[in-house]
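K.L.:
Pasting a predicted model and its sequence here:
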Amino acid sequence: MKGSKPRNVLPGFGLSLGFTLFYLSIIVLIPLAAVFFKTAELSWSEFWSTVTNARVLASYRVSFTTAFLAGLVNAVFGLLIAWVLVRYRFPGKKLIDSLVDLPFALPTAVAGIALTAIYAPNGWIGSILEPLGVKVAYSPIGITIALIFIGLPFVVRTVQPVLQDMEKETEEAAVMLGAYRLRTFWKVVLPELMPALLTGFALAFARGIGEYGSVVFISGNMPLKTEITPLLIMTKLEQYDYAGATAIALVLLVVSFLMLLLINILQWRMNRRTVSD
């Protein structure tokens, strides 16, 4: 009929939004709400004494510090790896590109055992570092290395498509106008990559906070020193202290959400500035 609005093959906005909200509620919102409801069984004094316990605070410090440091390292070297894979051609490029995804496919427990075997005092690398006074396994350094291993693909796979879509003519024009290549990278290339780089960092950071399998072996699990928060939550669950476990998890969830929200705001502002320029 003339003038009638054409019908879409896919469902309309209302139906799509309904399915989206239903799916998110079942998969994300309801499980998260259960954390809040279970924690509500504790009084405020019980909740506060649980989450401010010295052992709990130490686990937060270990988890957040190592995840943040691993995210920073991955942001730098993930950008470098993505740059090499996109901008250069060399023998074995496809093999290296495939190896980037190995932490996704490898069971985290296998990764943890392998890293512990390598960096233990009697391991291949640990035996070299031990006489130098560098202890990797059973220390925060080992935890950071494990989180770097599992978080690297997030940065590489986030930055790589943006690099592939970037127009080289802009860089060439900047060089022809007299800008040094390093200056071109800082002023032209990096601002375009920064939103994707922040996203990769946020994903690696969030994965690192909740990582358990690859860390539990190499950390040594020493309370107040190398004990991570996910392990402490598991310990609470094994003791049937479900309210205490959810209280610790709630703090971890809130702090993680605030960090991700801050990163998303920075990303939004950078995108807005790029569009306005």
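P.N.:
Okay, I see it.
K.L.:
CA atoms for contacts and neighbours, from now on please.
P.N.:
Fine.
K.L.:
Show me where the stretch 1-150 of the chain has its helices.
P.N.:
Applying DSSP state H, counting those that start in this stretch to the stretch 1-150 of the chain gives helices spanning 13-24, 30-39, 44-51, 54-87, 93-99, 102-105, 108-119, 126-129, 140-165.
K.L.:
okay, these in TSV with mean neighbour count and distance to Leu197 next?
P.N.:
Listed next are the helices of the stretch 1-150 of the chain as TSV, based on neighbours: other C-alpha atoms under 10 Å; distance: least, C-alpha to C-alpha, whole Å:
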stretch	mean neighbour count	distance to Leu197
helix 13-24	11	26
helix 30-39	15	28
helix 44-51	14	32
helix 54-87	20	6
helix 93-99	12	18
helix 102-105	13	19
helix 108-119	19	24
helix 126-129	17	32
helix 140-165	23	6
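K.L.:
Out of these, the one nearest Ala202 is which?
P.N.:
helix 54-87 (7.6 Å; C-alpha to C-alpha).
K.L.:
Point to the residue nearest the middle of this protein.
P.N.:
Nearest to the mean C-alpha position of the chain, counting by C-alpha atoms, centre = their mean, stands Ala204 at 1.5 Å.
K.L.:
ok, it - contacts?
P.N.:
Contacts for Ala204 (C-alpha atoms under 8 Å, 6 or more residues apart in numbering) come out as Ala67, Ala70, Gly71, Asn74, Ile150, Gly151, Leu152, Phe154, Val155.
K.L.:
Redo these as CSV? Include distance to Trp48.
P.N.:
CSV is the format used below for those (distance: C-alpha to C-alpha, whole Å):
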residue, distance to Trp48
Ala67, 24
Ala70, 29
Gly71, 29
Asn74, 34
Ile150, 33
Gly151, 32
Leu152, 35
Phe154, 35
Val155, 36
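K.L.:
want to compare, so here's the second one:
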Amino acid sequence: MAQVNRRILPGFGISLGFTLMYLTVLVGIPLLACVVRVSSMAPSEFWNVVWNDPRVRSAYLLTFGASFVAALISVVIGLLIGWVLVRYEFPGKRFFDALVDLPFALPTAVAGLVFSNLYVPTGFLGQFLTPLGIELSYSRPGIVLVLVFIGFPFVVRTVQPVLESLDAETEEAAAALGANRWQTFCKVIFPSILPALVTGFALAFARALGEYGSVVFISGNLPFKTEIAPVLVVEQLEAFRYQAATAIALVLLIASFATLVIINWLERRSRRFEDGR
């Protein structure tokens, strides 16, 4: 009697077909539509829209710069929060752990509105910060602040499982050999969590590139000062310049995708290096 080779997951063909259909309808076709619309533009026209305009270049610089800075800050904050949630027990731990996911569930427009009301000169916090010269409303630091708010949960949720899976015996062995806490963290813990930190950085950076709702209220949208690229996309749509809006959006899309590809490549290289050691 012939032996039947059973797969681990039954109905694999149906599942794969559904997955491909989902990716095609919800991801592939919309992306292809963007490319098709932009392809109708002449190369010179496309270049004029996405680069020759000084206002667009200024928006790119602010968008990428603020996203990069916010992602770096998110890595630090996310690592600290993940470390505390994993390594310590304290009252209200479950509540604070659930609170990390609030930026995922909260509409970003609501977050932007709350932050802008807090940090305006007459706001609850702004009335104390503005006399000290700290202006977060309608400023670039305010943009970074809201991007950190939406980005740090990605870092927490990527690094938290890795911290939970670390073997305590390795740290105990390092301590027995004379390593202090800082040496143990740098030589034992950090190399193990580095791929997760890199992944969290990439997710936070890519998320910040396309953020609109939380930034539009607190930035003030001043051209050449606090205007980000997603705001330009919306303005182009409101002016019925659909090709220009799609071209700018395509640049952001390519940048986000390239970031994820590069980070995934670096993560694989890091894992191979650790396996080789």
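P.N.:
That came through fine. Just so it is clear, the model here is predicted, and its values are computed rather than measured.
K.L.:
What is the resulting TM-score of the chain superposition?
P.N.:
The TM-score (TM-score structural alignment, normalised by the length of the first structure) is 0.95; 276 aligned residues with a C-alpha RMSD of 1.4 Å.
K.L.:
sorry, back to before: can you tell me how far the residue nearest to the centre of the first structure is from Val73 of the first structure?
P.N.:
10 Å (C-alpha to C-alpha, to the nearest Å).
K.L.:
So the closest residue to Ile150 of the first structure other than its chain neighbours versus Pro131 of the first structure, what's the distance?
P.N.:
Nearest residue to Ile150 of the first structure, sequence neighbours excluded (C-alpha to C-alpha, 6 or more residues apart in numbering): Pro103, at 5.3 Å. From Pro103 of the first structure across to Pro131 of the first structure, the span is 30 Å (C-alpha to C-alpha).
K.L.:
for Ser16 of the first structure, same thing?
P.N.:
Counting by C-alpha to C-alpha, the gap from Ser16 of the first structure to Pro131 of the first structure is 61 Å.
K.L.:
same check, this time on Ser43 of the first structure
P.N.:
Distance from Ser43 of the first structure to Pro131 of the first structure, by C-alpha to C-alpha: 51 Å.
K.L.:
And Glu167 of the first structure, by the same measure?
P.N.:
Distance, Glu167 of the first structure to Pro131 of the first structure, by C-alpha to C-alpha: 50 Å.
K.L.:
Between its first and last residues, how far does stretch 135-142 of the second structure reach?
P.N.:
Note: stretch 135-142 of the second structure ends 8 Å apart using C-alpha to C-alpha.
K.L.:
Same question for stretch 217-225 of the second structure.
P.N.:
14 Å.
K.L.:
related to what we said a few turns ago, closest one to Tyr240 of the first structure among the helices of the stretch 1-150 of the first structure?
P.N.:
Closest approach to Tyr240 of the first structure among the helices of the stretch 1-150 of the first structure is made by helix 30-39 (12.8 Å; C-alpha to C-alpha).
K.L.:
superposed on the second structure, where does the closest one end up, distance-wise?
P.N.:
After superposition onto the second structure, helix 30-39 of the first structure lies on average 0.8 Å away from the residues it aligns with, using mean C-alpha distance after the TM-score superposition for the first structure.
K.L.:
by contact count, what packs against that helix?
P.N.:
helix 242-276 (3 or more C-alpha pairs under 8 Å, 6 or more residues apart in numbering; DSSP states H and E).
K.L.:
any idea of the angle the helix it packs on forms with helix 30-39?
P.N.:
Relative orientation of helix 242-276 of the first structure versus helix 30-39 (axes from the mean of the first three to the mean of the last three C-alpha atoms, to 10 degrees): 130 degrees.
K.L.:
from the chain's centre, how far out does helix 242-276 of the first structure sit?
P.N.:
Between the centre of helix 242-276 of the first structure and the centre of its chain there are 12 Å (C-alpha atoms, centre = their mean, to the nearest Å).
K.L.:
Repeat that for stretch 151-163 of the second structure.
P.N.:
Worked out by C-alpha atoms, centre = their mean, stretch 151-163 of the second structure lies 12 Å from the chain centre.
K.L.:
What's the average distance for it when superposed on the first structure?
P.N.:
Using mean C-alpha distance after the TM-score superposition for the first structure, the mean distance for stretch 151-163 of the second structure is 0.9 Å.
K.L.:
in the first structure, what residues pair with that stretch?
P.N.:
Aligned by TM-score structural alignment, stretch 151-163 of the second structure corresponds to residues 151-163 of the first structure.
K.L.:
what comes into contact with that stretch?
P.N.:
Against stretch 151-163 of the first structure from outside (C-alpha under 8 Å, 6+ apart): 70-71, 74-75, 78-79, 81-83, 85-86, 100-101, 103-104, 193, 196-197, 199-201, 203-205, 207-208.
K.L.:
Same question for stretch 91-99 of the second structure.
P.N.:
Residues from elsewhere that reach stretch 91-99 of the second structure, judged by C-alpha under 8 Å, 6+ apart: Leu85.
K.L.:
rerun that using 10 Å as the cut-off
P.N.:
Stretch 91-99 of the second structure has contacts (C-alpha atoms under 10 Å, 6 or more residues apart in numbering) with Ile81, Gly82, Val84, Leu85, Val86, Leu102, Pro153, Val156, Arg157.
K.L.:
next one: stretch 16-34 of the first structure
P.N.:
Leu10, Pro11, Gly14, Phe36, Phe37, Thr39, Ala40, Thr246, Leu250, Leu253.
K.L.:
Looking at those residues, which is nearest Ser276 of the first structure?
P.N.:
Gly14 (32.4 Å).
K.L.:
And that closest one, how close does it get to Thr20 of the first structure?
P.N.:
Separation of Gly14 of the first structure from Thr20 of the first structure (C-alpha to C-alpha): 10 Å.
K.L.:
returning to that earlier point: can you put the contacts of stretch 91-99 of the second structure in TSV and add distance to Leu232 of the second structure?
P.N.:
Output for the contacts of stretch 91-99 of the second structure, formatted as TSV (distance: C-alpha to C-alpha, whole Å):
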residue	distance to Leu232 of the second structure
Ile81	34
Gly82	35
Val84	40
Leu85	39
Val86	41
Leu102	28
Pro153	27
Val156	31
Arg157	31
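K.L.:
wait, which of those is closest to Ala174 of the second structure?
P.N.:
Checking the contacts of stretch 91-99 of the second structure against Ala174 of the second structure by C-alpha to C-alpha gives Val86 as the nearest, at 19.9 Å.
K.L.:
shouldn't that closest one be in contact with Glu164?
P.N.:
Yes - in terms of C-alpha atoms under 10 Å, Val86 of the second structure counts as a neighbour of Glu164; the distance is 6.3 Å.
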